[in-house]
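>>> Mind looking at a prediction? Sequence and model below.
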Amino acid sequence: MRRSEVAVIPAPDFSFRRVGAMVLRYWYLLRGSWPRLLELAYWPTMQMILWGYINQFMATSSGWVAQGAGVLVSAVLLWDVLFRGQLGVSISFLEEMWSRNLGHLFVSPLRPTEWITALMTMSLLRTLMGVLPAVLLAIPFFGYSVFGLGLPLLGFFLNLIVLGWALGLVIIALILRYGMGAEGLAWIVVFMLAPVSAVYYPVSVLPGWLQLVAWSLPSTHVFEGMRGVLYDGAMRWDHLAWAVGLNIVYMALAVGVFLYGFHRARVRGALLQTGE
């Protein structure tokens, strides 16, 4: 019998056994990655907490919101600065991981501190490119310009993006430690700060014990300062000073965590291993 005439027994059209095998494979991947397990419950829980506090605040203070023209638009735009600042650092790093180029970078004379500077620069460019169109479109759509905040806007912007950089460096260190299974942290970590950053409502809405956590974040002082400008027409310099001081501490800690995580990854050879 010629080779072309050899009978080939076709496989069954549909096999529950093969389906079960693939489900088992994905279950083992999920079970072995705590960041993936965290992500499953994270979004529903975070949305519930955030919108619960917004609902609680609106139910008692809707008139207060109406008095501050553009307060929610300003909050959304400034929050996006923090989010995109963090994501800009994380995504630039992940692009090197996805292309399996991380090991090649450090065959060159590139130093970790130089890489950090490049990541922050790209984060700034990504943030400006992402936020500026939204800022400009808010003028014809809603008749509100965030530039009306004046010079304090620059202080708010810088403090939020620096906090985003600090978060991004910590996320990179976690990915280097736990592998690509932890890449989902790039999208979820920053939103853990949303309920306690008082983005859409004042800190007074939060329970007493949670207010202590809120005041330890630079972002909380930024958003409280923003509302001070919009409602009182005056800059709260105490909030700005707290934001700057806390950012200095957090950035120093984040750089230390990143450098330690990078060193450990280099020792373990993880810069060339981009798997789970």
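Sure thing, it's come through. Residues are numbered from 1 along each chain as shown.

>>> going forward, measure contacts between C-alpha atoms and count neighbours the same way
Will do.

>>> which ones are touching I54?
Counting by Cα atoms under 8 Å, 6 or more residues apart in numbering, I54 makes contact with Y200, Y201.

>>> Quick check: F223 vs F93, distance?
Distance, F223 to F93, using Cα to Cα, to the nearest Å: 29 Å.

>>> wait, I meant V170
Here the criterion is Cα to Cα. By it, V170 lies 12 Å from F93.

>>> Below is an additional structure, to be compared with the one above:
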Amino acid sequence: MTPPEAGSRLDPRERSAAQGFAFRRVYALILRHWYLMRGSLPRLLELAYWPIMQMITWGFLTQFLARESSLVAQAAGIFIAAVLLWDVMFRGNLGISLSFMEEMWARNLGHLFVSPLRPLELVTALMAMSIIRTLIGIVPATLLAWLFYAYNIYEMGLPLLAFFVNMLVMGWVIGLLVSALVLRVGLGAESLPWILIFAFWPISGIYYPMDVLPVWLQVIGYSFPPAHVFEGMRQVMLEGTIAWGHLVAAVVLNGLYLSAAAAFFLRVFTVARVKGLLLNIGE
């Protein structure tokens, strides 16, 4: 007599949960990374180190320019706000890519996907960890900006939330692309999280308006959300008005890019699983 399949012995509700999306598996993966991060003081210090160092550096530069330029004197916190928003995107990228590569460094992907964990649940957990890592890095820097330079970025109100979310989502886009590429070509590409994101540095108008750039470079810059976010930020700080055109453009572009990046990651993941790359991770 042929023994029944293992899956047939499961309760129908348990079998349905194993086959579909389950938030408890997402939570379990978030909990794993949270314990890993919480148990390592160097990891926690690294999250806050760069935002604080950049805030201090650009804060001193702002103080110098405020004495030399009437324009900057009218908006003394513009450079501090810019560096903090840029770091949201930077941390959003690292929050996904480093969390994913920690699984690869530990050679744990094969173990994870012996369980009922789904690739989409992995992506959701990585995004959640990205939010946690970003907040740990950014919040202390914003408090120090208030203590050292009397600059309160939270005075921007709701526009700040819109800027934060758009920069975070663009960080997710880069993080998913990097994770997919590292999964496909191996850990020899593990420097990509730091390389790819800085390709956006000169075309995003972080510390200068976009009209400084040549027209053809403005076209390229405006095809990505960061340029719209930083232009919108300057309008809020200098004119006190919300640039709805830039905000809508950033949201639409982020929606398109995030959908494409998630699809690309899931496709590469499927190919990697078929080819056995989850168990053969190396340089």
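Yep, that arrived. No experiment lies behind these values; they were computed from the predicted model shown.

>>> TM-score for this pair?
Superposed pair, TM-score by TM-score structural alignment, normalised by the length of structure 1: 0.77. Supporting alignment: 217 aligned residues with a Cα RMSD of 1.3 Å.

>>> returning to that earlier point: more neighbours, V170 and F93 of structure 1?
More crowded of V170 of structure 1 and F93, by other Cα atoms under 10 Å: V170, with 24 against 21.

>>> And stretch 76-84 of structure 1 against structure 2, how far off on average?
When structure 2 is superposed, stretch 76-84 of structure 1 averages 0.3 Å from its matched positions, counting by mean Cα distance after the TM-score superposition for structure 1.

>>> which residue numbers in structure 2 go with that stretch?
Mapping stretch 76-84 of structure 1 onto structure 2 (TM-score structural alignment) gives residues 83-91.

>>> what does stretch 113-122 of structure 1 give?
The aligned range for stretch 113-122 of structure 1 is 120-129, by TM-score structural alignment.

>>> Quick check: the matching stretch compared with structure 1, mean distance?
Mean for stretch 120-129 of structure 2 is 0.3 Å (mean Cα distance after the TM-score superposition for structure 1).

>>> ok, V131 of structure 1 - contacts?
With contacts defined as Cα under 8 Å, 6+ apart, V131 of structure 1 is in contact with L77, D80, V81.

>>> try 7 Å
Residues near V131 of structure 1 by Cα atoms under 7 Å, 6 or more residues apart in numbering: V81.

>>> Check G137 of structure 2 too.
L47, A48, P51.

>>> which stretch of helix or strand covers it?
helix 119-149 (DSSP states H and E).

>>> equivalent range in structure 1 for whichever helix or strand comes after that helix?
Going down the chain from helix 119-149 of structure 2, the next helix or strand is helix 158-185, by DSSP H and E. Helix 158-185 of structure 2 corresponds to residues 151-178 in structure 1, going by TM-score structural alignment.

>>> swap in stretch 197-217 of structure 2?
Aligned by TM-score structural alignment, stretch 197-217 of structure 2 falls on residues 190-210 of structure 1.

>>> Now do the buried residues in stretch 33-43 of structure 2.
H33, M37 (16 or more other Cα atoms under 10 Å).

>>> typo on my end, it should be stretch 108-127 of structure 1
Neighbour counts over stretch 108-127 of structure 1 (16+ other Cα under 10 Å) mark I116, L119, M120, T121, M122, S123, L124, R126, T127 as buried.

>>> Kindly reformat those residues as a markdown table containing distance to V135 of structure 1.
Formatted as a markdown table, the buried residues of stretch 108-127 of structure 1 follow (distance: Cα to Cα, whole Å):
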| residue | distance to V135 of structure 1 |
| --- | --- |
| I116 | 28 |
| L119 | 24 |
| M120 | 22 |
| T121 | 21 |
| M122 | 20 |
| S123 | 18 |
| L124 | 16 |
| R126 | 14 |
| T127 | 12 |
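
>>> now the residue most central in space within structure 1: how far from L158 of structure 1?
When Cα atoms, centre = their mean is applied to structure 1, the residue found nearest the centroid is V190 (3.6 Å). Using Cα to Cα, V190 of structure 1 is found at 16 Å from L158 of structure 1.

>>> And T113 of structure 1, by the same measure?
For T113 of structure 1, the distance to L158 of structure 1 - Cα to Cα - is 20 Å.

>>> Kindly state which residue of structure 1 is aligned to F100 of structure 2.
Using TM-score structural alignment, F100 of structure 2 lines up with F93 in structure 1.

>>> which element is its match on?
F93 of structure 1 is part of helix 71-98 when elements are defined by DSSP H and E.

>>> my read: Y144 of structure 1 touches A138, true?
Yes - when contacts are counted by Cα atoms under 7 Å, Y144 of structure 1 is listed as touching A138 (6.0 Å).

>>> for Y207 of structure 2, helix, strand, or coil?
Put simply, Y207 of structure 2 is coil when judged by DSSP: H, G, I helix; E, B strand; the rest coil.

>>> Just list the residues touching it, thanks.
F79, A82.

>>> still on that earlier bit, any idea how far the match of F100 of structure 2 is from V76 of structure 1?
26 Å.

>>> again, but for L154 of structure 1
Distance of L154 of structure 1 to V76 of structure 1, given as Cα to Cα: 16 Å.

>>> Just the buried positions in the match of stretch 197-217 of structure 2, please.
Here stretch 190-210 of structure 1 shows 190-191, 193-203, 206 as buried, counting by 16+ other Cα under 10 Å.

>>> do the same with stretch 246-266 of structure 2
By neighbour count on 16+ other Cα under 10 Å, the buried set for stretch 246-266 of structure 2 is 246-247, 249-251, 253-255, 257-258, 261-262, 264-266.
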